[in-house]
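Undergrad: can't give you the sequence, but here's the structure:
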């Protein structure tokens, strides 16, 4: 079984800096930490992370990692910024087959499109939340029967959980 953790970056500041340089807000840092606790608690620790080069995505990864016992190896991917669904699917096809749990941190709308395209079944309430929206720091956990990179076509998976920070216990 292969697990893909699809995470939208946490809440970013609305500043006059360039979009790539927008940092997380204090609330965004808190939410990223809470997602890290959630991953640790459920033992869903990625072995590798593919992270957008935008500051808010990099900071989300950094904050999340403070809650993990063993942070994953990371690859900062410029293609994750303003990526199309096709680019995200192409990136997934390059993931080595020996990785069983991978984290992808990116941006809407493509991160939400990817999660919806891959998650064909799962708990009804989670699917309903996923279809309604993909807010900052939301996480989709999708499992597949085949290893990454084993097929030219994107395999459909099972949505295990869809978590939004507002649904997590207050820290």
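TA: Nice, I can see it. If you're wondering where the values come from, they're calculated on a predicted model, not measured in any experiment.
Undergrad: C-alpha from now on. contacts and neighbour counts both.
TA: OK.
Undergrad: what helices or strands is the longest helix along the chain leaning on?
TA: Identified as the longest helix of the chain according to DSSP state H is helix 26-41. Counting contacts by 3 or more C-alpha pairs under 8 Å, 6 or more residues apart in numbering; DSSP states H and E, helix 26-41 packs against helix 55-65.
Undergrad: the helix it packs on vs helix 26-41, what angle?
TA: 40 degrees (axes from the mean of the first three to the mean of the last three C-alpha atoms, to 10 degrees).
Undergrad: comparison target below:
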């Protein structure tokens, strides 16, 4: 059977704009963002296979989002802080993903908009139509899209090659008694 690759695209949780002297790179999560990141971490641990590889932007708000996930990781996971996820946040992450030199089958990317949203839109080829419509309308902070690809290698990823399995926003989990 062919390998199925799984890609999880997580936009960082809500950041704090309260200190105008901070550079964009140095903005932390606000209290609502910390709560959302914790809820998404719980959701991931309860419903998804653990990632083999996490690629996280070096910006403070993405690293704080990652920190909320760490207690939920149940396996050894390769975690890479990648500056290009912040620097290329106005683009998409296709090239970065196609150039991954890894045998990881499940990759979690914690990044920024518009690149997270653009990447998700670019990969969508089939799957959850309601999720795609929801995602296309708005990809809010803390939201997660999960794609699968019937490929053996990350270099095979391309436009329209993914199947959207789920699109989940923090507010979707607020009323979920399981989390």
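TA: That came through fine. Source: prediction; values computed, not measured.
Undergrad: where in structure 2 does the very next helix or strand once past the longest helix of structure 1 align, residue-wise?
TA: Using DSSP states H and E, the helix or strand that follows helix 26-41 of structure 1 towards the C-terminus is strand 48-52. Under TM-score structural alignment, strand 48-52 of structure 1 corresponds to residues 53-57 of structure 2.
Undergrad: how about stretch 123-140 of structure 1?
TA: Going by TM-score structural alignment, stretch 123-140 of structure 1 lines up with residues 128-145 of structure 2.
Undergrad: next one: the matching stretch to chain centre, how far?
TA: In terms of C-alpha atoms, centre = their mean, to the nearest Å, the centre of stretch 128-145 of structure 2 is found 12 Å from the chain centre.
Undergrad: mind listing what's buried in it?
TA: Buried residues in stretch 128-145 of structure 2, counting neighbours by 16 or more other C-alpha atoms under 10 Å, are found at 128, 131, 132, 135, 139, 140, 141, 142, 143, 144, 145.
Undergrad: can you get me the start-to-end distance on that stretch?
TA: 11 Å (C-alpha to C-alpha, to the nearest Å).
Undergrad: quick one: contacts of it?
TA: 8-14, 33, 36-37, 40, 113, 117, 120-121, 124, 163-170 (C-alpha atoms under 8 Å, 6 or more residues apart in numbering).
Undergrad: show me those that map onto helices.
TA: In helices, judged by DSSP H, the following of the contacts of stretch 128-145 of structure 2 are found: 33, 36, 37, 40, 117, 120, 121, 170.
Undergrad: pick out the most distant pair among the residues you listed.
TA: With C-alpha to C-alpha as the measure, no two of those lie farther apart than 33 and 121, at 23.9 Å.
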